[in-house]
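[1] prediction below, plus the sequence it came from.
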Amino acid sequence: MLIILNPAATTEQIESLNHTVRNMGFLPHVIAGTDRTAIAVVGDTKKLDESYITRLDGVDSTQPTSQPYKLVSRDVKPQTTVVDLGTARVGDGSLCVIAGPCSVETRKQVLATARHVKKCGAHALRGGAFKPRTSPYEFQGLREQALELLAEARAETGLPIVTEVKDTETLPLVARYADVLQIGARNMQNYSLLERVGDLRLPVMLKRGLSSTLKEWLMAAEYIVARGNNNVILCERGIRTFETETRNTLDLGIIPLLRERTHLPVIVDPSHGTGYASGVTPLARAAAAVGVDGVMVEVHPEPAKALSDGPQALTFSMFETMMRDMRRISGLMGQAI
C-alpha cells in the first residue's frame, strides 16, 4: 500500500508516520517524486486499517499497489530511477554504453581495452575478476589482481568499473574496488547475496536469470531495494530457449513491459544474448530502437586468444562500428550517447 502525503507534510509528520507504520508491524519506505511524496508500506497490508491511516497528520490518501513487487513498481514511483555511476548516469534519458573484456587477463589487455572504449565514447568499463563458470576447470579469473588492474584502468581513463560479485564471501573485497556490483544470471535468486548488496549503497546491476520470468526478476530486485539500496539497474542478457544456434535468446520484447511495470532503468547485454560477435551490433542497434537506458558489450583486443567468451567479444574495429551505428539510432530516438 502507498500512503500519499499532503504536499505540505512536514519532516516531523513524515517521521511520525514512519514510526506509526513500524509500530503496526510494517516496513515504511519514503519515496520522493517530482509530483508527490509517498510512503510505501511493505508487509501484509490486508491487516492495515486504512481509515485510521488517512486520519493521521500529513496524509492525503492511501492507494493499493497491484503488483507483488512493491518498491520497484511504477505504482510506487512513476518516474524512472536515475542511477549515478560517478562520471555517468543510467536512466536519465541518455544511452549509457558499458564495454570491456569478459575477464581481466593481463595488464596490457585491460588497459588497452579501457583506452580504446573510452576513446570511442563508452561511459563505463566492464571486466570480470571473479568468474563463475559452468565448468570448474575453466578460467576462474585473476580475482584481487584483476580488481587492482581495473582500478588502474579507472585511474587512467576515468571510466567507472562494473564487475561481478559471485558470493557473499568475496563481496567486501569486490565492493572496495567496484563502482557497480554486477549480480550475474546464475545468482539472480541468490537471496543472501541480494540482501547483502542491498545493505550497501553501491549501484547494483541485476542480470536476468537464465530461465527467469519478468515477475521473478523484479522480485529479485525487490530484495535489494527492500534493504534500502535503490540504485538498481536491470540487465536483460538473454534467456534459455529451445534454440541451440545462439547462446541465448535476447528477449527485447520484455523491454516495453519493463517500462510499464518498473521505475528501474533497463540495459541490454547483446554479447551474452547472442554468443557470437557478428550478432552483437545488430542487436545493440535493435535495443537502442526499443528504448533502453544502455547497452553492455564485451570487447577484447584479440578475441581468438581470450580466456573466456572469445566468440562473442567485439574486436576494437567492431566496437568502433557499433558506436557509430548506436549514435545514429540513438539520435533518431532522441537519446544522447
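    Done, it's in.

[2] C-alpha from now on. contacts and neighbour counts both.
    Noted.

[3] check contacts around the most centrally placed residue in the chain.
    Compute the mean C-alpha point of the chain, and by CA atoms, centre = their mean the closest residue is Ile233, 2.1 Å away. The contact partners of Ile233, taken as CA atoms under 8 Å, 6 or more residues apart in numbering, are 83, 90, 203-206, 264-267.

[4] go again with 7 Å.
    Residues in contact with Ile233 (CA atoms under 7 Å, 6 or more residues apart in numbering) are 204-206, 264-266.

[5] ok, the residues you listed vs Ile98, which is closest?
    Met205 (11.6 Å; CA to CA).

[6] let's bring in a second one:
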Amino acid sequence: MIVVMKVGTPEPEITRVSEELGSWGLTPEKIVGQTKVIIGLVGETASLNREQIQEVSPWIESVLRVEKPFKRASLEYRHGQASEVVIPTPNGDVAIGRDNPIAIVAGPCSVENEEMIVETAMRVKAAGAKFLRGGAYKPRTSPYAFQGHGESALGLLAAARDASGLGIITEVMDTADVEVISEYADVLQIGARNMQNFSLLKKVGNQPKPVLLKRGMSATIDEWLMAAEYILAAGNPNVILCERGIRTFDRAYARNVLDLSVLPVLKTLTHLPIMIDPSHGTGKSEYVPAMAKGAIAAGTDSLMIEVHPNPARALSDGPQSLTPDAFDALVKELAVFGKAVGRWEEAVPVLA
C-alpha cells in the first residue's frame, strides 16, 4: 500500500505517521516526490482497510493499494513518479532516468589487457560516453571459451577509470565476488544468465552500489521485474533495467530479438530507469546503429554499446563490437535523435 501525504505536510508529522504505521508491524518507506511525500508500506497489508490508515492523520491525502506482485518496482508504488539513479563518477555525478539526458555506456565485452582497456576508455569518453563497460568475469556457454582475467582485470578497469574519469560497470557472477567487485565498480551488473540467481540478487541488494539488471534470455517482463524486486526488497533502491535481447525460434540473422517494445510497456509498469543493449540484442555490429537509434526514439534512458579497438581480434563478442571510429560516428548520429526527443546533453566547449 502507499500513503500519499498532502502538499506541505510538516516533516515531524511524516515521521510520526511512519512510526505509528511501523508499530503495526509494517515497514514504512519514505519516497520524496516533486510536490508530495509518499509513504510506501511493505508487509501484511491485506487485512488492513484504507479507512483505518486514513484515520492516522488529517495530513493523509489518500491511501492506495499496489496491485502488482512487484511492489517496490511498480509505478504505483511511487504514485506514478519515475525514479532516477544517480551515480558518482570521477567526472561528476551522472543521473539515469526519464528526465535526464541519455547516458551512454561503452567498452569491450571483456578486459584483455591494460593498453587495450585504457585506449578504449579514452576513445569512448572523447565520443561522449559516461561509463566504461568491461567484463573481468565472463559467463560463457562453452567451458573452453575465454572466461575473463578475473580479479586482476578489476585493477585494469581502475587504471582505465583513473585515465579517463569514466564510471565503471562490470559484471558480478558469484556472491563471493560481490565485495571485491564493489571496491572497483561504480555499477554492478547482473547478467542475463544470473537474472534469477536469487542469492546473488539479495547480495547485491545488501550493498549500496547501483545495480544494472539485465533481462534473462527467456524471461517474461513480470519475471524480470520480480528479479528487480529482490534487489529493492533487500534495501538497494538503485536499480537500472537493461534489455539485451530475448531468445526466439529464429537465430539465422541476429543473435537475439531486441525487444524495443519493453520501453513503452515498462513505462506503464515501473518507475525504474531503462537501458537498451543493441550489441547483445543483435549480435552483429552492422545492426547496432539502427537499433540504438530506434531505442532513443522509443524512449530509452541509456544505451550500452560494445566497442573494441580491433574487433577481429577480440577474445569475446568481436562480431558485435564497433571500432572506436565507428562508435564516434554513431554517437554523432545518435545526437540528432537525442536532441529531437529532448534527451541529449550538449557538449561543453573546451576553452583554449
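    Now that the structure is in, tell me what you want to look at. Please read these numbers as outputs of a predicted model, since none were measured by experiment.

[7] hang on, the earlier thing: so which of the contacts of Ile233 of the first structure hold up in the second structure?
    Compared against the second structure with both residues aligned by TM-score structural alignment, their matches' CA atoms under 7 Å, the contacts of Ile233 of the first structure retain 204-206, 264-266.

[8] residues near the counterpart of Ala329 of the second structure in the first structure, how many?
    Counting by TM-score structural alignment, Ala329 of the second structure corresponds to Thr321 in the first structure. Close neighbours of Thr321 of the first structure, defined as other CA atoms under 10 Å, add up to 14.

[9] repeat for Glu245 of the first structure
    10.

[10] that one falls within a strand, correct?
    No. Applying DSSP: H, G, I helix; E, B strand; the rest coil, one finds Glu245 of the first structure to be coil, outside a strand.

[11] follow-up on the earlier one: the residue nearest to the centre of the first structure falls within a strand, correct?
    Yes. Counting by three-state DSSP, Ile233 of the first structure is located in a strand.

[12] for it, give its distance to Thr65 of the first structure.
    22 Å (CA to CA, to the nearest Å).

[13] repeat that for Thr315 of the first structure.
    46 Å.

[14] Leu173 of the first structure too?
    Relative to Thr65 of the first structure, and taking CA to CA, Leu173 of the first structure is found at 38 Å.

[15] the more surrounded of those two?
    Thr65 (18 against 14).

[16] now the strands for the stretch 151-300 of the first structure?
    161-164, 180-183, 204-207, 232-236, 266-268, 294-298 (DSSP state E, counting those that start in this stretch).

[17] now the ones you listed in CSV, with distance to Glu12 of the first structure?
    Output for the strands of the stretch 151-300 of the first structure, formatted as CSV (distance: least, CA to CA, whole Å):
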stretch, distance to Glu12 of the first structure
strand 161-164, 39
strand 180-183, 34
strand 204-207, 32
strand 232-236, 29
strand 266-268, 35
strand 294-298, 39
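
[18] which non-adjacent residue is nearest the aligned partner of Ala185 of the second structure in the first structure?
    Using TM-score structural alignment, the equivalent of Ala185 of the second structure in the first structure is Ala178. Take Ala178 of the first structure and drop its neighbours on the chain: the residue closest to it by CA to CA, 6 or more residues apart in numbering is Ile161, 5.5 Å away.

[19] same question for Glu20 of the second structure.
    Nearest to Glu20 of the second structure is Val56, by CA to CA, 6+ apart, at 8.0 Å.

[20] check Ala146 of the first structure too.
    Nearest residue to Ala146 of the first structure, sequence neighbours excluded (CA to CA, 6+ apart): Ala129, at 5.0 Å.

[21] quick check: the gap between the one you found and Leu173 of the first structure.
    From Ala129 of the first structure to Leu173 of the first structure the distance is 11 Å (CA to CA).
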